[in-house]
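Trainee: model the structure of this input:
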Amino acid sequence: MDLKSSVSVSASGLRAQSLRMRVIAENLANQGSVSQTPGGDPYRRRVATFSAQVDRASGATKVEVKGVASDKSAFQRVYQPGNPAADAKGYVLMPNVNSLVESADMKAAQRSYEANLSAIEAAKGMTMRTIDLLK
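Mentor: Okay, the predicted model is just below:
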């Protein structure tokens, strides 16, 4: 794999992890967002999905964003009869966002982003040393 392909692969990883961190930030920002109507569904956690895609031109395997999907896990029910979002029995559905899970996912995405950035910096350094040798 040449340097251009390695930078391209790392750049696709940067884009993917950047999207992942944005989706996680949205989840954390909406972890307290309940329905606007009584008995309605609150904010549903979202998850970025990826796949490996072979670039025909270079033969390198890159990260491709498949999309952002909703997490189908159940909502937590909390008894709050005075809440405007409460159903007839006084229960409010809370978002299926767990801040500990989101924090762990954010840390993993951050580490992956940093690893891809380090790979790009290493490729840049090798290119600069090659240019210096040719002078």
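Trainee: drop to CA atoms for contacts and neighbour counts, all remaining ones
Mentor: Will do.
Trainee: name the nearest residue to the residue nearest the centre of the chain, sequence neighbours excluded.
Mentor: Nearest residue to the geometric centre of the chain (Cα atoms, centre = their mean): Arg20, 1.3 Å. Here the nearest residue to Arg20 in space, its sequence neighbours aside, is Ala48; by Cα to Cα, 6 or more residues apart in numbering that works out to 5.5 Å.
Trainee: part of a strand, is the one you found?
Mentor: Yes. Assessed with DSSP: H, G, I helix; E, B strand; the rest coil, Ala48 lies in a strand.
Trainee: span of stretch 27-41 from start to end?
Mentor: The first residue of stretch 27-41 is 15 Å away from its last residue (Cα to Cα, to the nearest Å).
Trainee: let's see this one next to it:
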Amino acid sequence: MHTASSGMQAQSQRLKIIAENIAGKDSVATDPSYDPYLKKKIFFKSVYDKNLKANVVKVFREDRDYKNIPVRYEPNHPAANAEGYVKYPNVDIIIETADRLEADSSYIANLQVANASKSLLKSTLTMIEK
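Mentor: As a prediction, this is how the structure comes out:
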């Protein structure tokens, strides 16, 4: 149950990052010396919890993605550099949507495992009472 719970917490954090990415997909800097919104990435790892005697999922780190920053030639834009190019967010709404669907599915799967564990525990306690 604890492993499933840690998976749900990890997917909740992942969904939060995805929501932030989607919200920032149109955020362009107002000055050429600044970057636009840069996509956030989240990394997980499996950690053995000695108290639970089980593996749990933990957020390893969060980071910004500095790769594939699209630029457009817009010389009149306030964020245009000396050559007339403006940097735009590197958020791909299709990828974010696919990631959201995957995170939702993972969250639901972990929820089902937690509910099954809870049901088994309840059945065990009922048998003990008899």
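Trainee: what's the TM-score here?
Mentor: Scored against TM-score structural alignment, normalised by the length of structure 2, the superposed chains reach a TM-score of 0.92; 129 aligned residues with a Cα RMSD of 1.3 Å.
Trainee: name the element the residue nearest to the centre of structure 1 belongs to?
Mentor: Using DSSP states H and E, Arg20 of structure 1 sits in helix 3-29.
Trainee: which parts of that helix are buried?
Mentor: Residues 5-14, 16-21, 23-24, 27-28 are the ones in helix 3-29 of structure 1 that count as buried (16 or more other Cα atoms under 10 Å).
Trainee: which helix is the longest one in structure 1?
Mentor: Longest helix of structure 1, by residue count under DSSP state H: helix 99-134.
Trainee: dump the residue contacts of the equivalent of Gln110 of structure 1 over in structure 2.
Mentor: Gln110 of structure 1 maps onto Asp104 of structure 2 when the alignment is built from TM-score structural alignment. Asp104 of structure 2 sits next to 11, 15 when contact means Cα atoms under 8 Å, 6 or more residues apart in numbering.
Trainee: ok, the residue nearest to the centre of structure 1 - contacts?
Mentor: Arg20 of structure 1 makes contacts with 47-48, 106, 109, as judged by Cα under 8 Å, 6+ apart.
Trainee: what lines up with Pro78 of structure 2 in structure 1?
Mentor: Aligned partner of Pro78 of structure 2 by TM-score structural alignment: Pro84.
Trainee: tell me the contacts of that match?
Mentor: 36-38.
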